[in-house]
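**Student:** Predicted model and sequence below, questions to follow.
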Amino acid sequence: MKALKLTVVSWLLVATALAAGKQPDFVTQEVTGEAAIVAGDTDKAVRDARNAALREAVEKVVGVRISAQTLTSNNQLIQDKILSRSDGYVRKYDIVDRKEEGGVMKVTLRAQVGTTQLDKDLQAVQALIQQLGNKKLVILVYEQTVTPDQASITSQTMSTVLTEAFMKDGWTIIDPAFAMGKVRLQPGATALSNAEAKEIGDLTKADYILYGNVTYQQIAPNKKAWGEVDDQGNQLLFFVSGGYDLSIFETASGSQLAKVSGGFDNKQNNVGEQGKLTVSYERTAYEVARVRGEKVVAEVRTPVVAYLNNAFFNGSRVSMSVVGLTDYAAVQGFKKVLAKELSSGLRELGQGTFSGGKGQFDLTFLGTMDDLAEAVSGKTYKGKKVSVTGVGNSTIELTLAR
């Protein structure tokens, strides 16, 4: 997928437009799209080339309206949310040239790209990107390797690969050691209860949990197959098959966002063509995990982005604790005050619990954690001032004091 690029000229155009004051309602771009002519179907090639040109026109406008860093590190998100419907931003277009060269159709057109809706959608994407930049993940994966003689050993191959991949993707990886005493990793376990997910979130300060199983099966060499052993019977190729079954949880509500599962067989994946099978089973497992790890990262990113997208428009789940309440009746009274103070942003307010002078309940709030903290800070309840004494990505702690 082609990456978006910004040029000096593009930035000069942006600077000129900003200096001029009011942004234009549309931007005109002249672009060329190409498409192969398959089975002599020139009409389809013209349509495909036209669509490619329209996408190129929108790409150019997008490229001068958001930062280079946003484009570089979040190109996939831009592709998914904006460029997948690029024709929706084109107000009108005129084809200025069309020609066939060497079995390829080339269509040049002049398109007017509307900026109002595009800017609105880009702002929504940038808000998601900002939220994605703060995400924290704990990886709790049970891995086992079954040897050719059916012995079972534990490993951390996929966990290591996933940690590297998610860190490269911009996630902050939390040390899972904090949660080891609260959750037991074992074969076949791919689900957590809401309470377990919340507790792990409290212990690790993670926003999401990737939890589940990975199994590798080391395959004994086939001595009759050419290339798997040499003339002296020494093993030359080290095949590994297996599978994974993982779930992604959001810790504030404890809810499961998605399940990610699949199998792998390095013969089918042609890992051997890269020459990675001739070292050891461990190296083969690493290469299989690396290839599959990229897929797992993409599959996990999708439900998280969907979750954040929903939170952006409909509100985020927040776990609120209030220290200094005298009894359960005070919890209910405080909730009524809270509902009044947060009327513009509050979408849902849970029943709540009370123990040891602390009230605890979940709410859905439309806005950032900073907005929520600002809305409640300094308010009073029965003569006690509300102070914000702790804020996380999806948690907030309040303390009542005279």
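**Tutor:** Looks like it came in fine.

**Student:** C-alpha only now, for contacts and for neighbours.
**Tutor:** Noted.

**Student:** Now do the buried residues in stretch 90-108.
**Tutor:** For stretch 90-108, the neighbour count (16 or more other CA atoms under 10 Å) marks V90, Y93, R98, E100, V104, M105, K106, V107, T108 as buried.

**Student:** what about stretch 310-326, start to end distance?
**Tutor:** The straight-line separation of the ends of stretch 310-326 (CA to CA, to the nearest Å) is 36 Å.

**Student:** ok, residues contacting it?
**Tutor:** 127-128, 252-253, 308, 331, 345, 347, 357-367, 394-401 (CA atoms under 8 Å, 6 or more residues apart in numbering).

**Student:** for that stretch, which positions count as buried?
**Tutor:** 311-312, 314-325.

**Student:** Keep only those of the residues you listed that are in strands.
**Tutor:** Among the buried residues of stretch 310-326, DSSP state E puts S316, R317, V318, S319, M320, S321, V322, V323 in strands.

**Student:** could you show me where the helices are in the chain, in order?
**Tutor:** Assigned by DSSP state H, the helices in the chain fall at 8-20, 42-63, 68-73, 75-81, 116-132, 157-168, 194-204, 266-269, 281-314, 328-341, 369-376.

**Student:** ok, second structure coming up, stack it against the first:
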Amino acid sequence: MYRILNYLFVILSLLIIIRSGHAQETKTVASEGVAAIQQGHVDIARDAALEDAQKRAVEQAIGIMIDSQTQVENYQLISDKILSQIKGYITRYNITGENQDSGLLRVRITAEVSMGKLNDDLSAIGILMSQMHKPRTMVMIAEQNIGGDLYAWWTDRDGETDLSVVENSFMDKFTEKGFEFIDHETASKEIRVTKAYRTDLNASQAKTLGKQADAEVVIIGKAVAKSYGEVAGGMKSVQADLSAKAVRTDTGQVIAATTTHAAGVHITDISAGTEALKKVGNLAAEDLMTKILAVYSKEVGSTRPVAITINGLTKTQFVKFKDVLRNQVRGIKDLHERSFSGTTAKISVDSKTSAQQLSDELLLRDFGTFSVDVVGSTANSLELKVMPK
């Protein structure tokens, strides 16, 4: 009975790919399209005005995801690659009004725009990554195939720095969307690994190692292949399990995580394991990349968290700093005080601008009896120092 159940489990594992499902996010927008009525042909004008309204709906959705300057700079690219296929982004629409005005027909609609597909296509032409200042990514996923030890290139085992099957799958998938990677051979010379930094890295360790290699994001995780016996014809069956997460090195924030599984079949255990690891790597890369891009898209179109550390200030100066930040700095939507100890304060803000733009704003503001100087900055953090006037 056990052998039958095990056989059924193996067959099912070969037929079913387990992965997280993601609902396609949509955004409802209202727009108006206009077309000229030529020789009294209202029906032709209506079709043209409706198409114009749909185009304007997609343009509005693009405006939610990227700023106006980026739209202008990439107008031709967006026009050629996105606006030329607007029907692929609109899942449904309703005509809410129509009227004629001086030989023009105006059609008003509400349309549901597929933000997920729009995000994918903007990413595919490199616009989203450009908006995020092309964060550099490093992959640190430990891997164990059948009959082998758990291998990680950063542990410097006999000088080996080869990427694993899973890491190669990640880099292939992410590169297609415009991600830039830290070369692992270069990184192996930069990072300093102790016994504590072995194969099961946590977010804090990823933050430390990523900073040493000048990476903005580190993908950490572990992939393990396990044998599930034989299937018909003596073929070997193996299942690979993978868990991974993406960590920002400036703040230590985990921005995405995934857990996936996949099966492989081959005449040898090792080959079946390699096949399973490659499959699970592709699945996990797709899932994690979708989640990372969703975070990037939200931050570009809405707000992003910026961590601010201010040194050398009193409590009174800290109160003044927060007041100026809330009321005189553009793009600040919310402020969260994290700590104040001695002469150091830590806060985080939800900002519609990047940390670099925020630092420029702060240098121009009047804090009364003191000013602030920027000691350091990353894409998501600022370190400031209070200077007396």
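**Tutor:** In hand now; what should we look at? Only a predicted model underlies this, so the values are computations on that prediction, with no experimental measurement involved.

**Student:** List the TM-score for the superposed pair.
**Tutor:** For this chain pair, the superposition-based TM-score is 0.57 by TM-score structural alignment, normalised by the length of the second structure; 299 aligned residues with a CA RMSD of 4.9 Å.

**Student:** Same list as before, the ones in strands among the buried residues of stretch 310-326 of the first structure that is, but in TSV and with distance to K382 of the first structure included.
**Tutor:** Formatted as TSV, those follow (distance: CA to CA, whole Å):
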residue	distance to K382 of the first structure
S316	28
R317	27
V318	24
S319	23
M320	19
S321	17
V322	14
V323	14
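
**Student:** tell me which of those residues is nearest to L185 of the first structure?
**Tutor:** Nearest to L185 of the first structure among these, counting by CA to CA, is S319 at 26.1 Å.

**Student:** To which residue of the second structure is that closest one aligned?
**Tutor:** Mapped onto the second structure by TM-score structural alignment, S319 of the first structure lines up with A307.

**Student:** now swap in G390 of the first structure and tell me
**Tutor:** In the second structure, the residue paired with G390 of the first structure is G376, using TM-score structural alignment.

**Student:** for G212 of the first structure, same thing?
**Tutor:** In the second structure, G212 of the first structure lands on G221 (TM-score structural alignment).

**Student:** circling back: list just the nearest of the buried residues of stretch 90-108 of the first structure to W11 of the first structure.
**Tutor:** Among the buried residues of stretch 90-108 of the first structure, and counting by CA to CA, the member closest to W11 of the first structure is V90, at 21.7 Å.

**Student:** Spatially nearest residue to the closest one (excluding sequence neighbours)?
**Tutor:** Among residues not flanking V90 of the first structure along the chain, V113 sits closest, at 4.5 Å (CA to CA, 6 or more residues apart in numbering).

**Student:** For the one you found, list the residues it contacts.
**Tutor:** Contacts for V113 of the first structure were tallied using CA under 8 Å, 6+ apart; they are F26, V27, T28, Q29, A57, V58, V61, Y89, V90, R91, K92.

**Student:** L5 of the second structure: how many residues sit nearby?
**Tutor:** 10 (other CA atoms under 10 Å).

**Student:** Assign a three-state SS to it, would you?
**Tutor:** Secondary structure, DSSP: H, G, I helix; E, B strand; the rest coil: L5 of the second structure is helix.

**Student:** how about it, what's its partner in the first structure?
**Tutor:** Under the alignment (TM-score structural alignment), L5 of the second structure pairs with nothing in the first structure.

**Student:** middle-most residue in the second structure, spatially?
**Tutor:** Central residue check for the second structure by CA atoms, centre = their mean: the C-alpha nearest the mean position is that of I292, 2.1 Å away.

**Student:** residues touching the counterpart of that one in the first structure, list them.
**Tutor:** By TM-score structural alignment, I292 of the second structure lines up with V304 in the first structure. Applying CA under 8 Å, 6+ apart to V304 of the first structure gives the contacts L257.

**Student:** tell me the contacts of A375 of the first structure?
**Tutor:** Residues in contact with A375 of the first structure (CA under 8 Å, 6+ apart) are E341, L342.

**Student:** what residue of the second structure matches up with it?
**Tutor:** If you follow A375 of the first structure across to the second structure using TM-score structural alignment, you land on E361.

**Student:** related to what we said a few turns ago, show me which pair in the contacts of V113 of the first structure is furthest apart.
**Tutor:** Between all members of the contacts of V113 of the first structure, the farthest pair (by CA to CA) comes out as V61 and K92, at 14.8 Å.

**Student:** picking up where we left off before, among the buried residues of stretch 90-108 of the first structure, which lie within strands?
**Tutor:** Among the buried residues of stretch 90-108 of the first structure, the members falling in strands (DSSP E) are V90, Y93, R98, E100, V104, M105, K106, V107, T108.
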